[in-house]
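[1] sequence and predicted model, in that order:
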Amino acid sequence: MCLLSGDRRCTVASTPSGLGPDGQEVTGPLSWYRSFTREGRRAFKGAFGGFALDSYDFQVLPLSMVAIAGYFSLSTAQTGLLTTVTLLMSAIGGILAGVLIDRVGRVRTLMITVGTYALFTVLCGFALNYPMLLVSRAFQGIGFGGEWAAGAVLIAEYAKSRYRGRVLAFIQSSWAVGWGLAVIVSTVVMDTLDPAIAWRVMFWTGALPALLLVYVRRKVQDAPQVTRRLTKEGRVPLSSVFQGALARKTFFATLLATGVQGGYYTIATWLPAYLKTERGLTVVGTGGYLFVLITGAFCGYVTAGYVVDFLGRKKSFALFAVLSGGLLMAYINIPQGSNRMLLVLGFPLGFCASAIFSGFGAFLAELYPSAVRGTGQSFTYNVGRACGAFFPTSVGFAAGDEGVGGALVYGVMGYAVALIALVGLPETRGTELS
């Protein structure tokens, strides 16, 4: 019963929080990293790299959206569908990966998902028509959906409870690293090559994650307690996360993920097009404005980790949901001719819209016991992402009448949904993982 109840009293830490692998107290700004064993540090690097390259491969599409739309003569609804199918298929990938995480291990699942999203990102670059691109992007979404949960669960089980919020926040910050790299590459490629070939080159650079697989295969392994459980214990059915005390957590955690990701992907998908089409910025100009947003995002990820550990998980989600929704409303209502204000608000918007994600890795890991941690975390996050996909899709359909800027209000609605979801979830700060 203890295995499936999710009761915090049933979990035991192998090393007291705040102590390093040698049993000595660790202090200083990087105490969270110094508290890891050698295996924990390798796991951190593998999870960080996996999510950064996951971000890179995802961002290739939004950054190439205008060129793709011109090449295939697509409507805004059709271009929006490319993102929607990615996020919808990420739910399937997330569910499959969740089962694999709890049955074959975190590291093996991480390798499978990274290889999948890298392969199909490259294949997108060879698409001869819109249906081929749509199908390739759908399969890319399967790998995209499973990678985050595999890496997050892997490192959460190495982290001490005292530092778990900031550790997972630094993992989350790798999204901004991958996004920034994609913007730099896109700015160079789109500015130097003909748009008809430039978008294909962007997708072909999605082969980069293959290099990470070599490191993960040779250096990274599951936490020892997980390895023992996988070899000694029977399999727990997928349905366990929908039973008893876990059912309520699964529902509201999925709703929380829906709202947060609905708001975020509305911004990430449509902001480049908004800056180009309605603000009249060039490719280089758009890259500059996005870089300010991304710098804010990175700072938000790493700073929020400390907020999550200090305020707790629920208060942090509420704080950043309110700020993200308010800043997005302010951003899209900046008058024409005042583009400098876009730079001013770009940093705090990127900061808050990304900071809200810093609590997910720790919070979802703490909601579930070890036997179904991968299943629960991957299901809630990725099904929430799939449901959240309807927010940027709504922008695509509404943009014809209201313009992209006016339709971005759907992102604000996503953050409102996140606030409602918090009512049904418990606070988990201080939970020790078995």
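    Received, thanks.
[2] contacts, neighbours, all on C-alpha from now
    Will do.
[3] right, and the helix or strand after the helix or strand hosting residue 298?
    Assigned by DSSP states H and E, residue 298 belongs to helix 283-311. Going down the chain from helix 283-311, the next helix or strand is helix 313-332, by DSSP H and E.
[4] ok so, going back, what's the helix holding residue 298 packed up against?
    helix 164-192, helix 244-277, helix 313-332, helix 339-355 (3 or more Cα pairs under 8 Å, 6 or more residues apart in numbering; DSSP states H and E).
[5] can you list the ones you listed in a markdown table and add mean neighbour count and distance to residue 381?
    Compiled in a markdown table, those are given as follows (neighbours: other Cα atoms under 10 Å; distance: least, Cα to Cα, whole Å):
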| stretch | mean neighbour count | distance to residue 381 |
| --- | --- | --- |
| helix 164-192 | 23 | 13 |
| helix 244-277 | 23 | 5 |
| helix 313-332 | 20 | 14 |
| helix 339-355 | 22 | 15 |
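[6] would you format these as JSON lines with distance to residue 424 included?
    Shown next, in JSON lines, are the helices and strands packed on helix 283-311 (distance: least, Cα to Cα, whole Å):
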{"stretch": "helix 164-192", "distance to residue 424": "21"}
{"stretch": "helix 244-277", "distance to residue 424": "6"}
{"stretch": "helix 313-332", "distance to residue 424": "10"}
{"stretch": "helix 339-355", "distance to residue 424": "21"}
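[7] against that first model, consider the following:
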Amino acid sequence: MSVNTLRQQTPTDDTAFGWLRALGPRGRRAFAGAFGGYALDSYDYFTLPLTMVAISAYFGLDSGQTGLLTTVTLVVSAVGGALAGVLADRMGRVRALLLTVITYAVFTVACGFAPNYETLLVLRAFQGLGFGGEWAVGAILVAEYASARHRGRTLGAVQSAWAAGWGLAVAVCTLVFSLAGDDLAWRVVFWTGALPALLVVWVRRSVHDAPVAAAVREAGAGKGSFRAIFRPATADAPGLLRTTVFASLLSTGVQGGYYTLATWVPTYLKDERNLSVVGTGGYLSFLISGAFLGYLTGGHLTDRLGRRRTIWLFALLSAVCILAYANLPAGADTLLLVLGFPLGFCMSAIFSGFGSYLSELYPTAVRGAGQGFTYNTGRAVGAVFPTTVGFLADGWGVGGALVFGAIGYGIAALALLGLPETRGRELT
């Protein structure tokens, strides 16, 4: 049976859930595994930003030290993501996915037992190894099941799992901090990071690699390597160096802006807007609701407008929303609440095209290496943004320093000038 027959039976089905039906039974199981893995990846990541105020008070940290916890996570995630990408090419997408989920779950739980700041910093770094690899591997797994017609919205739906995990983390954090004192509550939140263990059991039994990836690996061509994605163009071959450089720059800009907000908005709401933990949860619910819809909407737009136009559009809108959110006058709490929705919508919609775009930029044999490296290099370099905000916050205030995130979206817009449009490209 051909790869095309296995992949898609109803390419013209553009109904609301046509993309899901088109995946077929095995593709839908792959989607569920990738969605669950990314949701729990998000959950485990947000155990830190949502508990940073309590951790800072417990260990007596300044803003720079607190920001370093996030930076270390993101920098090490670049290493984990790049390695996971190569492993996905060599040992298969599903096996690599399982390895990343187990890694981030084990070290998130371990963070809850940290006796001091230094230990927490090291454990959070190891958590970054698994955290960095999960998205790239899961996105590739689903992209190789999806048709070119539906790939944008399919990967946008996978991306929406980030908002689902974020929302779950906010709900759990709000509940735990309401029932326990701050000194214990932050530890309990980390311990709940054991949830992914349930997903691992199901994925191992039910999810398989797409035929296109399995065929390449069985033929001995699945030898993902960093050398291949940095090969310059020659007279005989186009090369991938230009793609890798500009895709890394694109990822850096988008993630620099995003992680600035994800890391510091909870602190901004608590420390500068004087909201309680419960009150902060209410404000974040608007941000997360917007994020969830942004992922889904952005996925559809990437299929209709193209990958580059959609990313350009939301880079501009995200920068505008950050500037507006961070510069609202004191007392404008209702407006702050309402503005959280478009802010979450725009900063998440820009991510919707990433899974499909990066998958389409690389051939199957090195897709894991290419996507894993570029996406997670963006995480590592983009990690400078939340750390910079941490150091600037002492003089500018968190709200004033947040505008630094808008610079990231400008970098992303410029990076697109060096990349092609890939809408409609088949993964062969």
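    Yep, that arrived. Model, not experiment: these values are computed from the prediction.
[8] residue 297 of structure 1 is nearest to which of the helices and strands packed on helix 283-311 of structure 1?
    Taking Cα to Cα, helix 339-355 is the member of these nearest to residue 297 of structure 1, at 4.3 Å.
[9] what lies in contact with the closest one?
    Identification of contacts with helix 339-355 of structure 1 by Cα atoms under 8 Å, 6 or more residues apart in numbering yields 263-264, 279, 289-290, 292-305, 320-321, 323-324, 327-328, 331, 334.
[10] and what of stretch 383-394 of structure 1?
    Identification of contacts with stretch 383-394 of structure 1 by Cα under 8 Å, 6+ apart yields 77, 80-81, 83-84, 87-92, 94-95, 254-263, 265-266, 269-270, 407, 410-411, 414.
[11] counterpart of the helix holding residue 298 of structure 1 in structure 2, which residues?
    Aligned by TM-score structural alignment, helix 283-311 of structure 1 falls on residues 277-305 of structure 2.
[12] pull out the buried residues from the matching stretch.
    Within stretch 277-305 of structure 2, the residues scored as buried using 16 or more other Cα atoms under 10 Å are 277-278, 280-304.
[13] surely residue 415 of structure 1 is in a helix?
    Yes: assessed with DSSP: H, G, I helix; E, B strand; the rest coil, residue 415 of structure 1 lies in a helix.
[14] quick one: what's aligned to it in structure 2?
    With TM-score structural alignment as the criterion, residue 415 of structure 1 matches residue 409.
[15] ok, now residue 430 of structure 1?
    Aligned partner of residue 430 of structure 1 by TM-score structural alignment: residue 424.
[16] let me know how buried its match is, in neighbour terms.
    Residue 424 of structure 2: 15 surrounding residues under other Cα atoms under 10 Å.
[17] again, but for residue 89 of structure 2
    Neighbourhood size, residue 89 of structure 2 [other Cα under 10 Å]: 27.
[18] kindly report the same for residue 233 of structure 1.
    Residue 233 of structure 1: 9 surrounding residues under other Cα under 10 Å.
[19] what's the counterpart of it in structure 2?
    Aligned partner of residue 233 of structure 1 by TM-score structural alignment: residue 220.
[20] what's the helix or strand for that match?
    Taking DSSP H and E as the definition, residue 220 of structure 2 sits outside all helices and strands.
[21] go on, the one 3 residues further on?
    When elements are defined using DSSP H and E, residue 223 of structure 2 is found to belong to no helix and no strand.
[22] quick one: it from residue 229 of structure 2, how far?
    12 Å (Cα to Cα, to the nearest Å).
[23] run through the residues that contact the nearest residue to residue 95 of structure 1 once chain neighbours are set aside.
    For residue 95 of structure 1, ignoring the flanking residues on the chain, the nearest one in space by Cα to Cα, 6 or more residues apart in numbering is residue 379 at 5.2 Å. Listed by Cα under 8 Å, 6+ apart, the contact partners of residue 379 of structure 1 are 91, 94, 95, 98, 254.
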